[in-house]
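Trainee: Have a look; sequence and predicted model below, questions after that.
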Amino acid sequence: MFEFKKENRLGVISLNKAPANSYDVHFFKEFIDLLDEVEKDSGIAVVLIKSAIPKFFCAGADIKVFSQNTPAQNKEMVVMANKTAEKIATSSKIIVAFLNGHTLGGGLELAMACDIRIASNKQFLLGLPEVNLGLMPGNGGIPKLVQLIGNSRALELLVSGDTFSSEEAFNYGLVTKLFKENESEKMALNYAEKLSNGPKKAMSAIKKTIREGFGMNLIDFLNLEKTNVDQLYKTFDAKEGFQAFLEKRKPNFE
């Protein structure tokens, strides 16, 4: 269901569960095991999550399985989905989702759990259409969507169940880079590889500060920032960054 390869400081996870990368409990268990292995690799700074299936990033829950499950089994799947999202959020790696195919329901929730989302301008659909099944997102989709695009637009998309394009997602701020379809795969890899060459400890500290500081009052957020930056001053990367600046060269981070 997954393919993994490592290129220097970049780990690439490809979702490969035909026909649409629809998930079930087994999908998440395997995904969590893979994320645990990646987390143990201190040489990886950035992880790119993409799809090996051309038409889909992820279509969310396997509706056939979902409809045949008992309520208890579906609750277990939601628990596993949330556990996966928590693994991504608390990972020391910067995790980037590359969207190049339909990204719907739990698939979009998975993408929103990632730190950064980039996309192709290919014609494909994104959305959280759970309301059309008499349900609502349950894998973190509502708070993440509100956090990323604001209350009003999030509410409208959630209650209508309407889908939208990658260009609209870019305009909403849901994705931060939009690449031309014919070069998007290469550009996504280049983007993630360039990011992976950065100072891993500083990037991880930035991610941790944003995650823990979200929702804090300003004074507490500032104190958290100070605590975390204080831990970076004596690192090799900080010394190397200053030295490279003075010598007008590219830094060689640890």
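Mentor: Thanks, I have the structure now. Numbering: from 1, shown residues only.

Trainee: contacts and neighbour counts: CA atoms only from here.
Mentor: OK.

Trainee: Now do the strands in the stretch 51-200 of the chain.
Mentor: For the stretch 51-200 of the chain, the strands defined by DSSP state E, counting those that start in this stretch occupy 56-58, 94-99, 102-104, 116-120, 126-127, 177-179.

Trainee: From the contact counts, what lies against the first one?
Mentor: Read that as strand 56-58. When contacts are defined as 3 or more Cα pairs under 8 Å, 6 or more residues apart in numbering; DSSP states H and E, strand 56-58 packs onto strand 46-51, strand 102-104, helix 106-113.

Trainee: who wins for proximity to Lys201 among those?
Mentor: strand 46-51 (11.5 Å; Cα to Cα).

Trainee: now the closest one against helix 106-113, angle please.
Mentor: 170 degrees (axes from the mean of the first three to the mean of the last three Cα atoms, to 10 degrees).

Trainee: Pasting the second one now:
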Amino acid sequence: MAYSQLRIERDGGVLVCAFHNPPHGYMDRVTVEELDRFTAEAEQDGALRVIVFCGGLPGVFIRHYSVEELQALAERLRARGTAVDPETPIPERQIDRVFNRLGAMPQVTIAAMNGTAMGGGFELALACDLRVGEDGEYRYGLPEVKLGILPGAGGTQRLTRLVGPGRAMELILQGRTLSPAEAHRLGIVQELAPFGGAVELARRIARRIAAQPARAVAVCKGLIHLATRTPLETGLAQERTRFLELLLSDTALERMQEMNRGARDITA
């Protein structure tokens, strides 16, 4: 499938998707439409294990969502007399569907943040399962409050689940952006690569994940996400159930037999 803003490279079970929207590297309507098509197709690919997202322009992961598009949308809606009732939720939009899919799909998603990632670009990274930062003169964060709006594609919810309400308040209410090193110290990015190294580090992580049994990885991913939105008792019940399901699988039995006869080392 052809894309105008996505550059796709595949190596076995690992796929790298680079964002390419020159000159500024903004996310816009086309980016979201292409991501929707790409992720919907990738989700159905049983041989695909890990997707790495990265920036395709120097110094930029995704700079932020196009403010020109947001301004045009605001002007159109105001001209129509659109009003919003805070008690009536807005239906899921295409961008919500895409970002939710990144966490729900069986493949592991990794954001290799090899450049500036703010606003919608940072929200996409937050929607991924793992984030790899890169040391450099880049900024990560959610500065939307400075425009009188809020992070509207999951930022208030996903950042809070990641760093806790106090830290999320500090960052979002000030529109504060972070250096990659600060994001690493706060646990927003799990790994920090040297300058120019985020994509390669993400590839190495992806290859290690892809080497594990696919079903076990997908179930673990689902349970970890479940832990952020359900009571402990519910999560533990699911964990017990899925443990037995995997224990009875051919893959698990074969690998345990190999370990018990000294043919498999799980400590490496």
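Mentor: Okay, I see it. This is a predicted model, so every value here is computed, not measured.

Trainee: coming back round to it: just send the strands of the stretch 51-200 of the first structure back as TSV, with distance to Thr84 of the first structure too.
Mentor: Below are the strands of the stretch 51-200 of the first structure laid out as TSV (distance: least, Cα to Cα, whole Å):
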stretch	distance to Thr84 of the first structure
strand 56-58	14
strand 94-99	13
strand 102-104	17
strand 116-120	16
strand 126-127	20
strand 177-179	24
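
Trainee: Of these, which is nearest Lys50 of the first structure?
Mentor: That would be strand 94-99 among the strands of the stretch 51-200 of the first structure, by Cα to Cα, at 5.1 Å.

Trainee: how about that closest one, aligned to which bit of the second structure?
Mentor: Under TM-score structural alignment, strand 94-99 of the first structure corresponds to residues 108-113 of the second structure.

Trainee: quick one: what's aligned to Gln257 of the second structure in the first structure?
Mentor: Using TM-score structural alignment, Gln257 of the second structure lines up with Gln243 in the first structure.

Trainee: Oops, could you answer that again for Thr156 of the second structure instead?
Mentor: Per TM-score structural alignment, Thr156 of the second structure is aligned with Ile142.

Trainee: go on, Glu144 of the second structure?
Mentor: Alignment note: Glu144 of the second structure maps to Glu130 in the first structure; criterion TM-score structural alignment.

Trainee: now its match: how far from Gly241 of the first structure?
Mentor: Distance from Glu130 of the first structure to Gly241 of the first structure, counting by Cα to Cα, to the nearest Å: 47 Å.

Trainee: how about Lys207 of the first structure, what's its match in the second structure?
Mentor: Aligned by TM-score structural alignment, Lys207 of the first structure pairs with Lys221 of the second structure.

Trainee: which residues touch that match?
Mentor: Pro106, Val108 (Cα atoms under 8 Å, 6 or more residues apart in numbering).

Trainee: so how far is stretch 26-34 of the second structure from its chain's centroid?
Mentor: 16 Å (Cα atoms, centre = their mean, to the nearest Å).

Trainee: what stretch of the first structure does it fall on?
Mentor: Using TM-score structural alignment, stretch 26-34 of the second structure pairs with 22-30 in the first structure.
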